[in-house]
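Undergrad: sequence first, then the predicted structure:
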Amino acid sequence: MQMHDYSIRTATPGDIDGARVVMLDAVYRDFGTGFVPRWHADIIDPVSFYVEPPRHTLLVAVDERDGTVAATGALDARGPAHPPNPRWLAERFPSGETAQLRRVYVSSGHRRRGLARRLVAGLVDFARADGGYRSVYLHTYPHSPGAMGLWRSQGKVVCDEREEVPGGGSGVVHFEIPFA
């Protein structure tokens, strides 16, 4: 396997289209859902969701060989909503105090190179520097390629809907990332 150099950085205006491609590729190929407006509005307009708000960020991993965006990772101050999430989860991770990791996606040709871990480290550093967050939260789907292994190595499961919600809920697994 040929090694590539990647830079991890805050997305620039020139990175937005490439970031959107990585994100859309994930929802179509990896999740099989395609674009669902109520779930994916941030993918279409990442600038107003992650770039403009001061406590939010969008990081990208850029392949230094050709300048393409190979991976994305975003953070915002919105905790998990109830519904659809369990009430206790929304109360444990309230908006404003919770840094929620979102859209940590790596293009299939760039996987297994540590990009997701590097993006997560950058997002957690951003949350620490903000000073107003008291926890780092995320949710994932178990069928997402590599997701469960990555998140189990980074944090702890706080709710596995497949086991804890009647009927399996939406099958989502919720994690907390150590933050102190």
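TA: Ah, there it is.

Undergrad: every contact and neighbour count from this point should use C-alpha atoms.
TA: OK.

Undergrad: for stretch 65-83, measure first residue to last.
TA: Distance across stretch 65-83, first residue to last, is 44 Å (CA to CA, to the nearest Å).

Undergrad: what residues of that stretch count as buried?
TA: Going by neighbour count (16 or more other CA atoms under 10 Å), the buried part of stretch 65-83 is 68-80.

Undergrad: in helices, which of those residues appear?
TA: Nothing among these maps onto helices, per DSSP state H.

Undergrad: nearest residue to the residue nearest the centre of the chain in space, please, no chain neighbours.
TA: In the chain, the centroid-proximal residue (CA atoms, centre = their mean) is Arg102; its distance is 2.4 Å. Excluding the flanking residues, the one nearest Arg102 by CA to CA, 6 or more residues apart in numbering is Ala74, at 4.9 Å.

Undergrad: contacting residues for the closest residue to Ala81 other than its chain neighbours?
TA: Leaving aside its sequence neighbours, Ala81 sits nearest to Ala90 (CA to CA, 6+ apart; 5.6 Å). Each residue near Ala90 by CA atoms under 8 Å, 6 or more residues apart in numbering is listed here: Gly79, Pro80, Ala81, His82.

Undergrad: next up, a second structure to put side by side with the first:
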Amino acid sequence: MRDYLIRPAAPGDVDGARAVMLDTVYRDFGTGYVPRWHGDIIDPAAAYLAPARHTLLVAVDEATGEVVATAALDARGPAHPPNPRHLAERYPSGETAQLRRVYVRPGHRRRGLARRLVGELLAFAAADGGYRSVYLHTDPAVPGAEAFWRSLGKAVHDERQDPGGGQGIVHFEVPLV
């Protein structure tokens, strides 16, 4: 059984975190790096370490010292477009903690890392005191993603039910602890 240390990312973790994120968008999403969607991946320090109300967490395999999972939170609500207008209005920037980049390397999945990381993000959001809701969106084509988020929150909009299927994204709200 492996042991993992979950902690806020330090500057020395940025390269490992970026590698986990890039591997995920190429392998699991099949899109590769798309600047308008993934700009935070290239500079996670600016996106998550510098702003006071943002955070990037990493899970480190204690045996190897390798970053094997990431999870981030920022104060930006969903933008319209590309997201539906009613979601941008319901989850405004500044009041919404948006969960992002909850990614686990394949060899480390099914060990509770994503759930532990999300728990830490929710505690961070609650301690901030300024967030009134927690929002995220996921691509249901990624194996296990939709079921995982349904186990933690409620779907507030499923674009697959929109005329034309929208972007096929499912939007969630997770209770603030």
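TA: Yep, that arrived. Keep in mind it's a predicted model, so treat the numbers as computed, not measured.

Undergrad: please state their TM-score.
TA: After superposition, the two chains reach a TM-score of 0.99 (TM-score structural alignment, normalised by the length of the second structure), with 177 aligned residues with a CA RMSD of 0.7 Å.

Undergrad: follow-up on the earlier one: need the contacts of Ala90 of the first structure in CSV with distance to Glu52 of the first structure, can you?
TA: Shown next, in CSV, are the contacts of Ala90 of the first structure (distance: CA to CA, whole Å):
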residue, distance to Glu52 of the first structure
Gly79, 18
Pro80, 21
Ala81, 22
His82, 26
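
Undergrad: closest to Ala147 of the first structure among those residues?
TA: Proximity of the contacts of Ala90 of the first structure to Ala147 of the first structure (CA to CA) peaks at Pro80, which lies at 18.4 Å.

Undergrad: so what corresponds to Arg53 of the second structure in the first structure?
TA: Residue pairing (TM-score structural alignment): Arg53 of the second structure is matched to Arg55 of the first structure.

Undergrad: then Asp3 of the second structure?
TA: Using TM-score structural alignment, the partner of Asp3 of the second structure in the first structure is Asp5.

Undergrad: that match against Ala61, yeah?
TA: No - between Asp5 of the first structure and Ala61 there is no contact, the gap being 9.7 Å when judged by CA atoms under 8 Å.

Undergrad: those two: which has the busier surroundings?
TA: It is Ala61, of Asp5 of the first structure and Ala61, that has more neighbours when counted by other CA atoms under 10 Å, with 27 against 10.

Undergrad: residues touching Ala50 of the second structure, list them.
TA: Contact analysis of Ala50 of the second structure by CA under 8 Å, 6+ apart lists nothing.

Undergrad: measure it to Ala75 of the second structure for me?
TA: Ala50 of the second structure is 13 Å from Ala75 of the second structure, by CA to CA.

Undergrad: now swap in Ala145 of the second structure and tell me
TA: Distance of Ala145 of the second structure to Ala75 of the second structure, computed by CA to CA: 22 Å.

Undergrad: check Gly112 of the second structure too.
TA: Taking CA to CA as the measure, Gly112 of the second structure falls 25 Å from Ala75 of the second structure.

Undergrad: and Glu62 of the second structure, by the same measure?
TA: Distance, Glu62 of the second structure to Ala75 of the second structure, using CA to CA: 30 Å.

Undergrad: what is the burial count for the alignment partner in the second structure of Ser170 of the first structure?
TA: Per TM-score structural alignment, the equivalent position to Ser170 of the first structure in the second structure is Gln167. For Gln167 of the second structure, the count of nearby residues is 13 (other CA under 10 Å).

Undergrad: you'd agree Gln167 of the second structure is up against Arg160?
TA: Yes - checked against CA under 8 Å, the pair Gln167 of the second structure and Arg160 is within contact range at 7.5 Å.

Undergrad: how about the strands in the second structure?
TA: Ranges of strands in the second structure, per DSSP state E, are 4-8, 55-61, 67-74, 96-104, 133-138, 154-158, 170-174.

Undergrad: nearest to Gly16 of the second structure, out of those strands?
TA: Going by CA to CA, the one of the strands of the second structure nearest Gly16 of the second structure is strand 67-74, 5.3 Å.
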